[in-house]
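Engineer: sequence and predicted structure, then a few things I'm wondering about:
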Amino acid sequence: MTEPFLREERRGAVLMLTMNGPEDRNALSSARQCEEFVEACRRINADQGIRAVILTGRDPAFCSGGNVKHMRSLEGFMAGRVEEVAEGYRASLQQLALSLYEVQVPVIAAVNGPTFGAGLDIACMCDIRLASDRARFSETFVRLGLISGIGGAWFLPRVVGASRAAELSFTARVFNAAQALEYGLVSEILAADRLMSRALELAEEIAGHSGSALRFCKRLLRRSDGSDLRTSLDLTAALQAIAHQTPEHHAAVESFLAERERR
C-alpha cells in the first residue's frame, strides 16, 4: 500500500500535518495528494476537539511546488488536451486550495526549507507562517513559462501586498527567511532545530482558547478581505450572539473573574 503523503499526529487539541515526499522535496505531483489534503481538511472541520493545525514538510523542504519532470513528460496535472488540463487543475490542486483556505481553525505553516511555486502558495493559504533560518522562497512560475495554477495570484497579494506580490511573481526571484520577514510573509524566524517546538508552542497557546470563538474569529478575518464594513458588522453580530450562549464563554468569564478576585 502506498504511504500517505500527509502524515497526521495529534497533540491534544493540535493536529500536526506533515507533507511526506522527501525524495522529491514534497512536490505536488498527483491528484491523490490533493485528495488527502481535502479529506484532512474535512476531518478537521468536523472535529470540534481540534483547535489549531500545524502544516510542515518532511526535511529537507517544505514543498518544492509542482513536479518539473512531469511538466516535461506531460503527465500528472499536465496530461491531456487543453480542456482536460484545465479541468484537472479545477478538480485537484484548486480543490486543495479551497479546502485548506476554508479550514475553520487557525493553521500555522512551519516552513522548514525550500518553499517554491505551489509550495509558497500553500504557505500563503495558512493563517500564520513561521520560518526556519534555512527556508528559501520563490514564486517560480514565470521562470517555467507558467502561472500559478493553485491560486497564487489571489493569495500572495493578500499576504505581502499588491506591489510586492507583483515584484515576486514577475521576477520569480529566490529570497531568504530574513527577506520573507521584511516582506511580511512570515512573522518569525527560528533556528532549524527550534522551528517545530516554537510552532507547537504557538499552536498550544492558540488552542487554549474557546474552540467556537477561534472558529468565529477566523471566519471574520477571512471575510474581511471581500466584504464592506456593514456586511462584516452584520456577520459579527450574528456570530457574537451565538458566542454569548456557549458554555466555553461562560466558563471563560467565570475563570477571568475568579483570577481577578485572587489578584
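Structural biologist: Cool, the structure landed. Numbers count the residues shown, from 1 in each chain.

Engineer: C-alpha only now, for contacts and for neighbours.
Structural biologist: OK.

Engineer: endpoint to endpoint, stretch 175-192 covers what distance?
Structural biologist: Using Cα to Cα, to the nearest Å, the end-to-end distance of stretch 175-192 comes out at 17 Å.

Engineer: can you pull the contacts of the most centrally placed residue in the chain?
Structural biologist: Nearest to the mean C-alpha position of the chain, by Cα atoms, centre = their mean, lies residue 126 at 2.5 Å. With contacts taken as Cα atoms under 8 Å, 6 or more residues apart in numbering, residue 126 has the following neighbours: 100-101, 106-109.

Engineer: for residue 100, see how far away it is.
Structural biologist: Where residue 100 is concerned, residue 126 sits at a distance of 7 Å (Cα to Cα).

Engineer: what's the answer for residue 15, then?
Structural biologist: Taking Cα to Cα, one finds residue 15 at 14 Å from residue 100.

Engineer: and for residue 41?
Structural biologist: 6 Å.

Engineer: what of residue 153?
Structural biologist: 16 Å.

Engineer: quick one, which of those two is more surrounded?
Structural biologist: Of the pair residue 153 and residue 100, residue 100 is the one with more neighbours under other Cα atoms under 10 Å, namely 20 against 17.

Engineer: sort out which residues of the helix or strand that contains the more buried one are buried, please.
Structural biologist: According to DSSP states H and E, residue 100 maps onto helix 93-101. By neighbour count with 16 or more other Cα atoms under 10 Å, helix 93-101 contains the buried residues 93-97, 99-101.

Engineer: dropping in the other structure now:
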Amino acid sequence: MTFIVPEVKDARLEVENRVATLTLDRHDVRNALTGTALTEAIVTTAEWVNQCEEVSVLVITGAGSAFSAGGNVKDMAERGGDFAGDVAEVAARYRRGIQRIPLALQEVEVPVIAAVNGPAIGAGFDLANMADIRIASEKAKFGETFLNLGIIPGDGGAWFLQRLIGYQRAFELTLSGRVIDAREAKDLGIVLDVTEHDELMPRVHELARHIAAQPPKATRLTKRLMKMGQRIELKDFLDLCACFQGLCHNEPEHLEAVNRMLERMNKSS
C-alpha cells in the first residue's frame, strides 16, 4: 500500500481493489449517528477519499443488525447529548455535528454505494439516501420517522428524499412516518436492488469492483458531471462537458483504455 488509511473511531475503514469500505461499528446503539463518533468517522472518510487517488469507490455499511438507527432516542428523552440546551445551542450543535455528514458526502468525488444491511431509520435512512446507489439486504427497513418523534429531518433528509423519488412520494413517507421494507423501497426507486442477507456484501463489492476498474480520473469527472447536471442549464452543462472531455482526451488512461478496446476487437474479429 502506498497510501495511509486514516484511523476512525466507532467504525472500520478498509481498502481493497480500489474500493474503500466504511463499516459503522456501534452495534450496541444500532449505529446511531448521535452520541457516537460516527459523524466524525464519516466526514473524515469522505474528505480522505477525495485526496486518495488509489480509491475509486466508497462503500458504507453497518455492523450488526442495523445500518443505522439515526439519532439516539434515549438522549432525546433525557434532553442530553446532542439534544441538550436551548434553541440556539441545539441549532449550533446540529450545524457542528450531524449536518456535516450531508455536506461532506455531497462533495465526495468517487461513487458512493450504501450497503443497507438492516434498518435504516431517521437519520440512518437519510445517510443511505446521500449515497449514489443503495443496495439492500432483505432484512433492511427504511423510515423517515422524525415526525413520529415530534421533530423534523434536521440532517437534510427532506432535501435528499424528494430528489430521489419525487415530491409526492417523499411527502407521504415523511408525513406518515411509516417504515417500509426493502421490497417496497425498491418499488419506490429508493434502492437499486434487494439481495438475500448473506449476499449483500458480495453483491455490493462486485458492483464496486466493476466501477473501480473504470479509468479513475474519468470516473471522478463523470460523477461530478452527474451531480452538476441536476442544477445547471443544458447549454452551460454542454460547455462543461466539452472542457471535461478535453481533459479526458489528454489523460494517459484514455489512450490505455482505447488500446484495450482495440485489442479486444482484434481478438474477436
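Structural biologist: Right, received. Where do you want to start? Source: prediction; values computed, not measured.

Engineer: quick revisit: of all the buried residues of helix 93-101 of the first structure, which comes closest to residue 175 of the first structure?
Structural biologist: Set against residue 175 of the first structure, the nearest of those by Cα to Cα is residue 97 (23.3 Å).

Engineer: now check the second structure for the residue matching residue 254 of the first structure.
Structural biologist: Aligned counterpart of residue 254 of the first structure in the second structure: residue 259 (TM-score structural alignment).

Engineer: which residues sit in contact with its match?
Structural biologist: Residue 259 of the second structure neighbours (Cα under 8 Å, 6+ apart): none.

Engineer: change it to 10 Å
Structural biologist: Shown in contact with residue 259 of the second structure (Cα atoms under 10 Å, 6 or more residues apart in numbering): 253, 265.

Engineer: ok, back up a step: distance to residue 231 of the first structure added to the contacts of residue 126 of the first structure, as a markdown table?
Structural biologist: Shown next, in a markdown table, are the contacts of residue 126 of the first structure (distance: Cα to Cα, whole Å):
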| residue | distance to residue 231 of the first structure |
| --- | --- |
| 100 | 24 |
| 101 | 20 |
| 106 | 22 |
| 107 | 25 |
| 108 | 27 |
| 109 | 29 |
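
Engineer: returning to that earlier point: overlap of the contact sets of residue 15 and residue 100 of the first structure?
Structural biologist: residue 107.

Engineer: where does the aligned residue in the first structure for residue 238 of the second structure land in three-state SS?
Structural biologist: For residue 238 of the second structure, the aligned residue in the first structure is residue 233 (criterion: TM-score structural alignment). Put simply, residue 233 of the first structure is helix when judged by DSSP: H, G, I helix; E, B strand; the rest coil.

Engineer: quick check: residue 233 of the first structure touching residue 221?
Structural biologist: No: counting by Cα atoms under 10 Å, residue 233 of the first structure stays clear of residue 221, with 11.8 Å between them.

Engineer: returning to what we had before: now do the shared contacts for residue 126 and residue 100 of the first structure.
Structural biologist: residue 107.

Engineer: secondary structure class for the aligned partner of residue 178 of the second structure in the first structure?
Structural biologist: Under the alignment by TM-score structural alignment, residue 178 of the second structure pairs with residue 173 in the first structure. Here residue 173 of the first structure is recorded as coil under three-state DSSP.

Engineer: pretty sure residue 99 is one of the things residue 40 of the second structure touches, is it not?
Structural biologist: No: taking contacts as Cα under 10 Å, residue 40 of the second structure lies outside contact range of residue 99: 11.0 Å.

Engineer: what is the neighbour count of residue 223 of the second structure?
Structural biologist: 17.

Engineer: so it touches residue 108, yeah?
Structural biologist: Yes: using Cα under 10 Å, residue 223 of the second structure is in contact with residue 108, at 9.2 Å.

Engineer: coming back round to it: now do the match of residue 254 of the first structure against residue 163 of the second structure, distance only.
Structural biologist: For residue 259 of the second structure, the distance to residue 163 of the second structure (Cα to Cα) stands at 39 Å.

Engineer: check residue 96 of the second structure too.
Structural biologist: Distance from residue 96 of the second structure to residue 163 of the second structure, by Cα to Cα: 25 Å.

Engineer: and if you look at residue 138 of the second structure?
Structural biologist: To residue 163 of the second structure, residue 138 of the second structure is 24 Å away according to Cα to Cα.

Engineer: the more surrounded of these two?
Structural biologist: The residue with more neighbours, out of residue 138 of the second structure and residue 163, is residue 138; 20 against 12, by other Cα under 10 Å.

Engineer: and that one? What does it align with in the first structure?
Structural biologist: By TM-score structural alignment, residue 138 of the second structure lines up with residue 133.
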